[in-house]
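A.B. asks: just to be clear, the model below is a prediction. Sequence and coordinates:
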Amino acid sequence: MDFGVLGALRIATDKGPVRLDAHLQRVLLAVLLSRPNQPVATGVLQDALWGARPPKSAGKVLQVYVHRLRRALGDPERIRHDRSAYALVVHPGELDTDRFAALVDRARQAGDPAVAADLLASALALWRGRPLADLGEVPVLRADVERWAEQRLAAWEERAEAELALGRHTSIIPELGVLVDEHPLRERLRARLMLALYRSGRQAEALAVYDAGRRVLADEVGVDPGPELRDLHAAMLRADPELDPPPGARSLPGPAAPAVPAVPSLPMPRQLPAPPGPFSGRIAELARLDQALAATRTDTGGTAPVGGGAASGAPAAGGAILISAIGGAGGIGKTWLALHWAHRNAHHFPDGQLFVDLHGFSPTEHPIPPEAALFGFLTALGVAPDRVPTDLDAKAALFRSLVAGKRVLVVLDNAASGDQVIPLLPGSPTCTVLVTGRRKPAALIERYGARHLQLDVLSQAEAAALLAERLGDGRASDDPGARDQLAELCGRYPLALSVMARHAATRPAVPLGEFAAELRDLGLDMLDDDDPAAGLPVVLSWSLRHLTSEQRTVFALLAIAPGPDISLPAASALTGLTTARTHKVLRALEDASLLDRRRHGRYAMHDLIRAYAATLARDLPADTRDAALGRVVDFYLHTTHAADRLINVHRRPIRLDPPAPGVEAHPLSDIPSALTWLDAEHAHLLAAQRTAAAHHRHEVVWQLAWTLSSYHFRRAHRRDNVAVWRAALDAATRLPDPVSHVRAHRRLGAAYADVGRHEEAVSHLKQALALAEHHDNRTEQAHTRNALSAACERREDYREALEHGLLSLKLYQDLDQPVREARALNYVGWYYAHLNEHDSARTYCQAALVLYGRLHDPEGEGATLDSLGYIDHHTGHHEQAIHHYREALAMFRAIGHAYAIANTLDNLGHPHSALGQHHQARAVWQEALALYREQGRDTDTNRVQHQLDQLHHTTPTT
């Protein structure tokens, strides 16, 4: 575990690094680790956690923290309790502090400056910042932090002595400069920096370092430099030969730490594989990599811009190494991009380019260990194979020493994890590292500030260009429609495009359109190949090796979930896991580049990845698949029902069976939240109905249609309403309840009427009426008469509409259904108005308005106010009409009734126009026009456009 301690308090478990999010738990572990295998009194622990203000039940809270810590460590025996103390059991070699001390001791006993220097470099490489920096100031740990800091500085001073004895004065200047800046009162460090500068021919800078130290000592502690600094300064002033490097100073080889070879006399490695062959697109991504390099080169003192000649100039002390991590799914083109960029910018790295395929995701079962990768790097840098250290830390330290101050590019392709990469990182800011991998490298991003570049599919233009590159411009341009169709069927996925380009290029006589047809018919099978590196399904399968069994199951289930993507609550229902557990699994799939996190907490797969995951779902037990789909469909149904109850509070609810165990409806608090959820999930609800139908859940199919009706009306999803009620009617014929059959005919008839399919509307409504009369169901008779009146209105047969309306009104009054009675009153008034019987129209509509007011039904009030506006306008009361229409608009806007808003805006323009208020008429008609177009209401769109055209000819705009 790493607390930003340099690794001073890092401990491993069988389950991997321990992660503790709670600050106090991390403080607790830090205190126990700082006193390994020693009992720490509860009083000391409480003081570390809370200082002078412990909680009332501090003892019990401490027990809870210890319990959680045991669970996180994965071993209850790790923390032992004895009376009033706790002790953390630590085994030899588990703490970085122990490893650090052991390496320093070995260096002090080496008797060989080369061995000592490499051992000390390995020891110092364990440090990753100030100990416990991210825990804040914990008084109990202050002495430990100061002790570790002193040990580090002492080790650095000893390493500097060894490096100076070996003549490596130039390479240690940058790090010594940083340390002296951080510890300006440390005279021994300052002396080593002065000597390194002097031996590098930088006498003036060495003397400036002395002057700066003299001023700091005088200003901060009021003393002069000590004898060592004064004597060194004097010796420099007289150019004392004793300050020159020892005669023949060189790195002396030893069995544990080989000498640093004379690299400048050796050819530097050029390990980049051949660049990918026709490369297209990725312009934005290449630019981001260029910008990152340019920014870092500026920070580290480089002078030539990216794209120009080789850089020169010394790096600034303390600069950060540039690490660009290219991520994305298998086959998305990470290696292509990395190699293309590396070859294009190779001239910026005159000291060499190193490359290794780490096989994190490849046909081989085992990723390359960092020890093996370092061996290849070291031998490429001129180290004899028999002189390469056996210890990983020693290898890494030697590698960093060899490339220190060099302009070297290191390409680490196909990495499995950050642990595989970290030992391969140079320590010098003059080097650049390019990492590719399918998993997001959290450790590289968090510890080393790696710039992460996540690749997506190509744009349409880039995909077309790639096909043109592979097939030749002539063949691709002969049938651009087939080429573009092929690109879209491939999902603009680079490997899929390459596979299809290979098929087409090796069969030049076959038209591209045939390949597009085959891909449409065969899908993912068309992208398979016997070569494990050439087929998309096999390439994707390599990602599964790093997934747990649970993650694989969730990955497969997500592929068969209804809808184009999924929200976290729906995914939790699908998987049957808790929300927290589901989130963790989804994040793991996202980190593995198998899932994309989108806006508003939604998760999606690329179509080809989803198709591959669907093949895995077929291998799951049937009851596992069915149970998962049953849970998610229940989640959608019950949440839609809850939303419907909010947006249509006066509608009589239907009875639902309880959802599957563990499934709960998503909480919705009001109409806006209900509409927002329905808007976001609409495509998924339609898909959920299809899923229910495929699994013969006929009751659910009908219930989903019912619960969506009010929403479909408000949002003008008229064609979708037809589709869900057609499915509902098919399901209702398989249900024993005759009422469901009546309602399905009635609702489908009304839906057909809404889209202008009048014959089908009347046919279904008459079937509904016949069934209702057959079963003597007066309520359904009333509802069906009401629907028939609306259908007749859409055919502009207002007389027949009035007849059905009056019959439905009488039935509702007899049945004592005030909500339906109010609606029928308004409908009857509306039909009278269109028959120019305005007094009767006003009487019925005013009665409806009074009844709606008592019922607190804003939708009904808005509809009736719209009717009164129409009556006022057609009787010459235009000002009153505008007033009624605006009241109706306010109510419709408050409840998000887009369909009614469009109608009322359309109506409102007419009294404005009649009053000569052409600007206001134009404004409301333009808004209505936009809504009609959005809702796909072509007839209404054409009518309003004609009204606007007439208005324009009458009163031209200025």
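C.D. replies: The structure has been received and is ready for your questions. Small disclaimer: the values here were computed from a predicted structure and weren't measured.
A.B. asks: okay, CA-based contacts and neighbour counts for the rest of this
C.D. replies: OK.
A.B. asks: distance between the ends of stretch 770-787?
C.D. replies: Distances were taken as C-alpha to C-alpha, to the nearest Å; on that basis the terminal residues of stretch 770-787 are 14 Å apart.
A.B. asks: now stretch 827-845
C.D. replies: End-to-end distance of stretch 827-845: 8 Å, with C-alpha to C-alpha as the criterion.
A.B. asks: most residues in a single helix of this structure, which one?
C.D. replies: In the chain, ranked by residue count with DSSP state H as the criterion, the top helix is helix 622-647.
A.B. asks: residue ranges for the strands of the stretch 501-650 of the chain, please.
C.D. replies: In order along the chain, the stretch 501-650 of the chain carries the following strands (DSSP state E, counting those that start in this stretch): 566-567, 596-598, 602-604.
A.B. asks: same for the shortest one, what does it pack against?
C.D. replies: The one in question is strand 566-567. The helices and strands touching strand 566-567, judged by 3 or more C-alpha pairs under 8 Å, 6 or more residues apart in numbering; DSSP states H and E, are strand 602-604.
A.B. asks: so which bits of the longest helix of the chain are buried?
C.D. replies: Using 16 or more other C-alpha atoms under 10 Å as the burial criterion, the residues of helix 622-647 that qualify are 625, 628-647.
A.B. asks: just stretch 789-800 next, same as before
C.D. replies: Of the residues in stretch 789-800, those buried under the neighbour-count criterion (16+ other C-alpha under 10 Å) are 789-794, 797-800.
A.B. asks: returning to that earlier point: and of the strands of the stretch 501-650 of the chain, who's closest to Gly449?
C.D. replies: Relative to Gly449, the nearest member of the strands of the stretch 501-650 of the chain by C-alpha to C-alpha is strand 596-598, separated by 21.6 Å.
A.B. asks: which helices and strands sit right next to the closest one?
C.D. replies: Counting contacts by 3+ C-alpha pairs under 8 Å, 6+ apart, strand 596-598 is packed against strand 602-604.
A.B. asks: again, only this time at 10 Å
C.D. replies: Applying 3 or more C-alpha pairs under 10 Å, 6 or more residues apart in numbering; DSSP states H and E, one finds that strand 596-598 contacts strand 566-567, helix 579-591, strand 602-604.
A.B. asks: and for that strand, what's in contact with it?
C.D. replies: Here strand 596-598 makes contact (C-alpha atoms under 10 Å, 6 or more residues apart in numbering) with 328-329, 456, 565-567, 586-587, 589-591, 602-606.
A.B. asks: wait, isn't Ala863 in contact with Ala890?
C.D. replies: No - under the criterion of C-alpha atoms under 10 Å, Ala863 lies out of contact with Ala890, with a separation of 11.4 Å.
A.B. asks: take a look at this one as well, against the first:
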Amino acid sequence: MNANGFTIGCGRLLRAHRLRAGLAQEDLARISGVSVRGIRMIENEQRRPRVSTVRTVAQSLRLSEADRLTLMEAAQPDSRPPQKPENHPRRVVPRQLPASPRGFVAREAELGRLDAALKPPTSLLCSVTGLGGMGKTWLAVHWATTRLDRFPDGQLYVNLRGFDPVTEPTPPYVGLRAMVSALGVPVDSVPADVDELAALFRSITADKRLLMVLDNARDAAQVAPMLPGGDGSAAVVTSRSSLCELVTEYGARSLRLGGLTADDSRRLLGEQWDAERIAREPDAVEGLISRCAGLPLALGIVAAHGVLNPDHPLGTIYRNLVDDSANSAEDGDDIVDDIRVVFDTSLRLVGGDASRLFDLLGLASGSGIDVYAAASLAGLPVPAARGALRELENAHLVSRDSPGRYRMHDLTYRFAAARSSAVIDEPETVAALHRLINHYILTGYRAGDAMQQGDAPVTENIGLTPRCVITPMADRAAAFDWVRREIEDFPRYQAIALAHGWYETAWRVADCTRLFIDEDAINAVAEQELWRVAIDAAEHLGPMHLARAQSRFGNLRLKTDPSDSEAVDLMLKAADLAAASGEVAECARTHFMLAHRFQHNGQKAQAIVHAKLALAFLTETEEPVMIARVHNMISWTLGSAGRFHDARRHGELALAIAREYGLSHTEATVLGTLGSNSHKAGRHAQAERLLRRAYTIHSTMAQNPWSAISLENLGDVLADSRHPDQASEAWRRATILFEQTFRIKDAERVRTKLDSL
């Protein structure tokens, strides 16, 4: 107690609240009606203020109930005579909810889920969680203020300040004290112990129908003591943390809040801006909606800037928002700074590994990342990376879009990208990117192996970068799913590699995709661009790299346009380069690819010419799989031309090689070719026998499209042999297998055959 008879601390508290509000003493005097001299004397603790003065100042500062009580208690003289405590609180019906947010739009589904979650007897506790700025408080307050009739004994509101950038989180004791005081318990009757106070609160609320909004909770431990007693009162808790313990230990329902749709974002802005202004600059409005990415906080700040600056073109606000480096006086930079504070406070929730991983994620693509890629990026063991991602998920800085895979909200990603350039030094950036890109290369090769499931794996021994891990592939379907998800980011990582002068790495980003090209879901045009860049990278490498890049680029061009003569010339140039450099196997592969393209386009004579050229070069190598594949192609092409004797000779050569070397996949493929040729020659019984053997071998392998090919061809034989029921069953099974292995066009072709029966 000081000489003026009141507890030391009132002045310091008032000063702290004023500074947090960003007000000078003169500003506070103007809005409160208290003189500047009076405020100065209170802050300097030169006199004891009147209770009415403290109340007026607290209201002007818009303090929470808990902060207002603390400030008023600090102003009370310690020498005041003790008051006789009341045994029972007086009847009070608190109405503490903030005003419902103006311009609240959408969220109809979420409001319905809150209705269901807080409907007795199922549950009376619900957590609303999500990224900072997602509108959790708005949703909770809007729901509460529109359902007052369900809670006739009143509504309590406590700001728990779990992520306040200035003050510490509200202690449970302070929140409880504010609530019991609001329910009529005199200050002098409030227990000093938090457990006793929590018990008193539960007793008071046991037979009431109250609604509590516990806003901005740090974690479940902060909330647990403040939960009401009985089964009539409900609590809505908002937080950036996932509050898992409230679900597991207290049976809470959980509502995770996502972003607004583009239409709802448009409605929100339409509540603030007049229709004429929006119609005048539709492109700017759409750009702002896209840039805000459905985050209500960002949309609200943008809307406010438009309201406060009615003469500013919306296009100016959009350009400044896009350019984070704009002058600090511009609208956009203010918006970015306001949003940045939200993410900074959320990051305080996570530990060291998670915080570092968040920064590094700004280097990766924003489309998503799996645990193994994240482990490679951060150089962490997989369990540690998984734990860091879960921490970030609990803080709503990432979200899980499938098992083991995470992504960021667009604005969160832009924030992470800005942080990564500011806090990660150049050597760590380079090392992290190198590990990440090598992860995608090595996993790409692994996916190629799993998708082909042939007798010659494509994965090359390029060595693992230290602390780089590969995403495991359980089967062909998993590999296909990985490729469809990740392939769109390959050009970005290839460009990064090229910019750093990692020419071998840039080349391999394309090379690891070379067995994807016959899959329906892979965009051949996009892959062409990978190989075009690979040609640029190969100019800095050896002739083998250049020859392979040219041949693959030409092959993809021919797939897109069979009449592309320049592509044929490029592949012939690549074959000559490979031969001149002693890379005869690469030369043979190029001729084999040309043969395959010509055969696919019905140019049988040219296909046979290039297949025989491939065989001639392969005699200088020890590649039995490739030799068998070429003989098999010649057999198929000759059979299609009606030259069955020569076709059988090449087929039997291929079959002998496959059996000598134990190449079961190749054996089954050759049996399928021999069966199809027998069908063309009219030998249906022999064709059926060969195709059934081919199917039997292929069906012992993991999920693959070759079983479906054998069944389709078997169905063709059975249909021509006048066994329509057996043909239908073979085609039906082939359709299912094609769909399971993502060969959608093949499935549609077989379905047409089924329809024709």
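C.D. replies: That came in fine, so what should we check first? Predicted model only: the values in this text are computed from it and were never measured.
A.B. asks: report the distance from the longest helix of the first structure to the chain centre.
C.D. replies: Taking C-alpha atoms, centre = their mean, to the nearest Å, the mean C-alpha location of helix 622-647 of the first structure is offset from the chain mean by 25 Å.
A.B. asks: downstream of it, the next helix or strand is which one?
C.D. replies: Later in the chain than helix 622-647 of the first structure, the nearest helix or strand by DSSP states H and E is helix 671-694.
A.B. asks: mean deviation, that next one versus the second structure?
C.D. replies: Helix 671-694 of the first structure: mean distance to aligned residues in the second structure after superposition is 5.6 Å, counting by mean C-alpha distance after the TM-score superposition for the first structure.
A.B. asks: now stretch 591-604 of the second structure: how far from the chain's centre is it?
C.D. replies: So, by C-alpha atoms, centre = their mean, the centroid of stretch 591-604 of the second structure is 41 Å from its chain's centroid.
A.B. asks: tell me the residues of the first structure aligned with that stretch.
C.D. replies: Aligned by TM-score structural alignment, stretch 591-604 of the second structure corresponds to residues 785-798 of the first structure.
A.B. asks: would you map the strands across the stretch 101-250 of the second structure?
C.D. replies: Per DSSP E, counting those that start in this stretch, the stretch 101-250 of the second structure has strands spanning 125-129, 155-159, 211-217, 234-239. These are given in chain order.
A.B. asks: quick one, which of those strands is nearest to Gln703 of the second structure?
C.D. replies: Of all these, the one in closest proximity to Gln703 of the second structure, counting by C-alpha to C-alpha, is strand 125-129 (40.7 Å).
A.B. asks: residue most distant from the centroid, the second structure?
C.D. replies: Of all residues in the second structure, the one whose C-alpha sits farthest from the chain's mean C-alpha position, using C-alpha atoms, centre = their mean, is Pro81 at 61.9 Å.
A.B. asks: which SSE is it in?
C.D. replies: When elements are defined using DSSP H and E, Pro81 of the second structure is found to belong to no helix and no strand.
A.B. asks: count of residues packed around Ser52 of the second structure?
C.D. replies: Counted with other C-alpha atoms under 10 Å, the neighbours of Ser52 of the second structure add up to 10.
A.B. asks: elements contacting whichever helix or strand it is part of?
C.D. replies: In this structure, Ser52 of the second structure is located in helix 51-60 according to DSSP H and E. With contacts defined as 3+ C-alpha pairs under 10 Å, 6+ apart, the secondary structure elements packing on helix 51-60 of the second structure are helix 10-20, helix 25-32, helix 36-43, helix 65-74.
A.B. asks: residue range for it in the first structure?
C.D. replies: Aligned using TM-score structural alignment, helix 51-60 of the second structure spans no residues in the first structure.
A.B. asks: turn the strands of the stretch 101-250 of the second structure into TSV, including distance to Val54 of the second structure.
C.D. replies: Shown next, in TSV, are those (distance: least, C-alpha to C-alpha, whole Å):
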stretch	distance to Val54 of the second structure
strand 125-129	34
strand 155-159	20
strand 211-217	25
strand 234-239	30
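A.B. asks: quick one, which of the ones you listed is nearest to Leu227 of the second structure?
C.D. replies: strand 234-239 (7.2 Å).
A.B. asks: that older thread, what's the closest of the strands of the stretch 101-250 of the second structure to Lys753 of the second structure?
C.D. replies: Using C-alpha to C-alpha as the measure, strand 125-129 is the one of the strands of the stretch 101-250 of the second structure that comes nearest Lys753 of the second structure, at 52.4 Å.
A.B. asks: counterpart of that closest one in the first structure, which residues?
C.D. replies: Aligning strand 125-129 of the second structure against the first structure (TM-score structural alignment) gives residues 323-327.
A.B. asks: got the contact list for the closest residue in space to Ala787 of the first structure that isn't next to it in sequence?
C.D. replies: Ranked by C-alpha to C-alpha, 6 or more residues apart in numbering and with sequence neighbours excluded, the top spatial neighbour of Ala787 of the first structure is Ala750, at 6.0 Å. Ala750 of the first structure sits next to 721-722, 725, 744, 756-758, 760-762, 764-765, 784, 786-788, 790-791 when contact means C-alpha under 10 Å, 6+ apart.
A.B. asks: translate Ala750 of the first structure into the numbering of the second structure.
C.D. replies: Matched to the second structure by TM-score structural alignment, Ala750 of the first structure sits across from Asn555.
A.B. asks: which helix or strand contains its match?
C.D. replies: Asn555 of the second structure is part of helix 543-560 when elements are defined by DSSP H and E.
A.B. asks: again, but for Lys84 of the second structure
C.D. replies: Secondary-structure element containing Lys84 of the second structure, defined by DSSP H and E: none, the residue being outside all helices and strands.
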